[in-house]
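Asker: next come a sequence and a model predicted from it.
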Amino acid sequence: MDLNTVVEMRDARRRDTWRPGDAWLGGGTYLFSEPQPHIRRLIDLSRMGWEPVRLTAAGDLEIAATCTVAQLSRFARDADWTAAPLVEQCCRAFLASWKIWHMATVGGNLCNGLPAGPMISLTAALDGVCTLLSQGGEVREVPVKDFVIGAGVKVLQPGELLRSITLPARALASRTAFRQASLYGLGRSGALLIGARDPIDGELALTVTASTVRPIQLRFAVPPNAEAVREAVEYGVRPEEWFDDIHGLPVWRRHMTFRFAEEIRRELIEEAGR
């Protein structure tokens, strides 16, 4: 879609004062998908030269905001971390075309802040941390689970940039379980839950996304029974936090969340102990 209100495009490598009507341009799959009448200038990140995805010396996985879904998927296919299959599962949750896979960025998915954003689900479940850069050069770090605070609402300040997301090595060694539901075959996620079992202390982290307006993470220091998981979901998600749109009513999303939470508990706690 043409953005007929845009009057200028600027290379992000050239510093300039941030002003109302500016927007960061990554892959552009969202920006060019619908009218953006408030945008006057696009700040293009495509020439920043950031390495898409890499393992640090400590074994952490650093994903640049400009890394595409296709690049992340390719990198994880050859990885030997226990949690590697989860990357492909979340990439496939886009149910997107080949073209979108090669243009859409991980950072763009987080910065849209949509409840069904599968890169939000992935990075929140693996204890990801966002590195944010301000226009003045200040750097701050925010856990992914706290980065999105509502449907389409993030903690980004005006002009602030998501530089990268880091997944710790310990989380990459977790056993994971993935559950996702849509109302129809090629539909947007109505509920997406991920369980991750810590490789050292056995703690279970259950991350609820898509069915809620923001990522909600529930942690169990000791192996929970069915009642403990149900109680945690019941009291961990406030009534107003169940998402409501054409892709699923809150009552259905809530039902699927309870169902998936118990399935994940059985897979990572009961079946693992056999």
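Answerer: Nice, thanks for sending it over. Residues are numbered from 1 along each chain as shown.

Asker: going by C-alpha atoms from here, please, whenever you check contacts or count neighbours.
Answerer: Noted.

Asker: list of residues touching the lengthiest helix in the chain?
Answerer: Criterion DSSP state H: the longest helix present in the chain is helix 250-265. Contacts to helix 250-265, defined as Cα atoms under 8 Å, 6 or more residues apart in numbering, come from residues 177-179, 181, 190-195, 206, 208, 211, 224-226, 229-230, 233, 242-244.

Asker: go again using 6 Å as the cut-off
Answerer: Residues from elsewhere that reach helix 250-265 (Cα atoms under 6 Å, 6 or more residues apart in numbering): Ala177, Ala191, Ser211, Trp242, Phe243, Asp244.

Asker: please, which helix or strand holds Met48?
Answerer: Secondary structure assignment for Met48, by DSSP states H and E: no helix or strand.

Asker: quick check: which element contains the nearest residue to it once chain neighbours are set aside?
Answerer: The shortest distance from Met48 to any residue other than its chain neighbours is 6.3 Å, reached at Arg13 (Cα to Cα, 6 or more residues apart in numbering). Taking DSSP H and E as the definition, one finds Arg13 inside no helix or strand.

Asker: let me see the contact set for Pro37.
Answerer: Going by Cα under 6 Å, 6+ apart, Pro37 touches Thr5.

Asker: check it against this one:
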Amino acid sequence: MDLNTITEVVRRPSERPGMDWHEGDAWLAGGTWLYSTEQPDLRRLIDLTALRWEPLVPTDEGLEISATCTIRDLYAFPWPEGWTAGNLFRKSCEAFLSSFKVWNAATVGGNICMSLPAGPMITLTVALEAQYELWAPDGSVRFVDALDFVTGDHRNVLAPGEILRRITIPEHALRKRTAHRRFTLTRLGRSTVFLVGTQRLGASDLLLTVTAGTTRPVRIAFDSLPDVRTLRQSIDAVPADVWFTDPNGTPDHRRHLTRHFAEEIRRELTAGDLA
């Protein structure tokens, strides 16, 4: 789509691109959403891809993912053998409601900052206990847990001019066992619910992440695998106004699916099967 309100595109921003931020600006990475709909309030685009941030950087502490890392690059990353959660990255990429052509442009940071309930990069990073590094226009940096970033449907904690720079996933989370369940009304449709369960190797804990069916990510933690009743009660304790409704499902439908798939995840991790 032509954006007929745009009067300038900054092709070579500074290394701290937020320093000259002003109202009417927008960050441009993949642009797969920016160019898909009218943007009447925008006047200038700042192209972050020109900064050439390294997409994926393994470290002793875990994995750093730049906000401009494409879905294609994330999917193709050669996961170290010990990072048992690697399969979850590929499954999350496959949860996109998009073609491989969009994968070539769409970015991890863009999907997170859109903050839609069905954003699979949100599911992935919350489930793996990630932390987001945010840069403010005044040059300050703050860190936010992935769980706390999205506050509602298309809403998050970003202040005007603030930018998501990188996502850091801790090494201990990359070594966890994982199990996931996802439901869509059609084979390539938008997620109605997307659940991930993780568990430390050799332990019996459970960290259950619920997304797509809720307006913001929900995490339910258990020190040891719960029984059926306890698991269901924990899901039912999610506030009613957190459940999402759209043409893909009502809150009651999504709660029902969450109960069902959470129990499947519990059984899978109890049996010791890897996702």
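Answerer: Received the coordinates, thanks. Please read all numbers here as calculations on a predicted model, not as lab measurements.

Asker: quick one, which of the contacts of helix 250-265 of the first structure are buried?
Answerer: Among these, those classed as buried by 16 or more other Cα atoms under 10 Å are Ala177, Ala191, Ser211, Trp242, Phe243, Asp244.

Asker: any chance of those in a markdown table, with distance to Glu8 of the first structure and secondary structure too?
Answerer: As requested, these are exported to a markdown table (distance: Cα to Cα, whole Å; DSSP: H, G, I helix; E, B strand; the rest coil):
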| residue | distance to Glu8 of the first structure | secondary structure |
| --- | --- | --- |
| Ala177 | 45 | strand |
| Ala191 | 39 | strand |
| Ser211 | 38 | coil |
| Trp242 | 39 | strand |
| Phe243 | 36 | coil |
| Asp244 | 36 | coil |
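
Asker: what's the farthest-apart pair in these?
Answerer: The largest separation in those, counting by Cα to Cα, is between Ala177 and Asp244 at 25.1 Å.

Asker: what segments of the stretch 151-275 of the second structure are strands?
Answerer: For the stretch 151-275 of the second structure, strands defined by DSSP state E, counting those that start in this stretch occupy the ranges 155-156, 163-170, 177-184, 191-199, 206-211, 218-222.

Asker: what's the closest of the ones you listed to Thr125 of the second structure?
Answerer: Of all these, strand 163-170 comes closest under Cα to Cα, at 7.2 Å.

Asker: contacts made by the closest one with the rest, please.
Answerer: With contacts defined as Cα under 6 Å, 6+ apart, strand 163-170 of the second structure is touched by 61-67, 130-135.

Asker: most neighbours, which of those residues?
Answerer: For the contacts of strand 163-170 of the second structure, the largest number of neighbours (other Cα atoms under 10 Å) sits with Ala67, at 27 neighbours.

Asker: sec struct for the residue nearest the centre of the second structure, please.
Answerer: With distances taken as Cα atoms, centre = their mean, the residue of the second structure nearest its centroid is Ile122 (1.4 Å). Classification of Ile122 of the second structure using DSSP: H, G, I helix; E, B strand; the rest coil returns helix.

Asker: check contacts around it.
Answerer: Ile112.

Asker: ok, now how distant is it from Val9 of the second structure?
Answerer: Taking Cα to Cα, to the nearest Å as the measure, Ile122 of the second structure falls 28 Å from Val9 of the second structure.

Asker: and what of Glu15 of the second structure?
Answerer: Distance from Glu15 of the second structure to Val9 of the second structure, by Cα to Cα: 16 Å.

Asker: how about Leu34 of the second structure?
Answerer: 13 Å.

Asker: higher neighbour count, those two?
Answerer: Taking other Cα under 10 Å, Leu34 of the second structure and Val9 do not tie; Leu34 has more neighbours (18 against 15).

Asker: what's that one aligned with over in the first structure?
Answerer: Residue pairing (TM-score structural alignment): Leu34 of the second structure is matched to Leu31 of the first structure.

Asker: now its match: closest residue in space, sequence neighbours ignored.
Answerer: In space, Leu31 of the first structure is closest to Leu25, 7.7 Å off (Cα to Cα, 6+ apart).

Asker: trace Met48 of the first structure over to the second structure, please.
Answerer: Mapped onto the second structure by TM-score structural alignment, Met48 of the first structure lines up with Leu51.

Asker: and that match, how many residues sit next to it?
Answerer: The number of residues near Leu51 of the second structure, taken as other Cα under 10 Å, comes to 15.

Asker: what's the distance between the counterpart of Arg200 of the second structure in the first structure and Ala173 of the first structure?
Answerer: By TM-score structural alignment, Arg200 of the second structure lines up with Asp198 in the first structure. Applying Cα to Cα, one obtains 8 Å for the distance of Asp198 of the first structure from Ala173 of the first structure.

Asker: now do the residue mapped onto Trp103 of the second structure from the first structure against Gly28 of the first structure, distance only.
Answerer: Using TM-score structural alignment as the criterion, Trp103 of the second structure maps onto Trp101 of the first structure. Applying Cα to Cα, the value for Trp101 of the first structure to Gly28 of the first structure is 12 Å.

Asker: many thanks, we can stop here.
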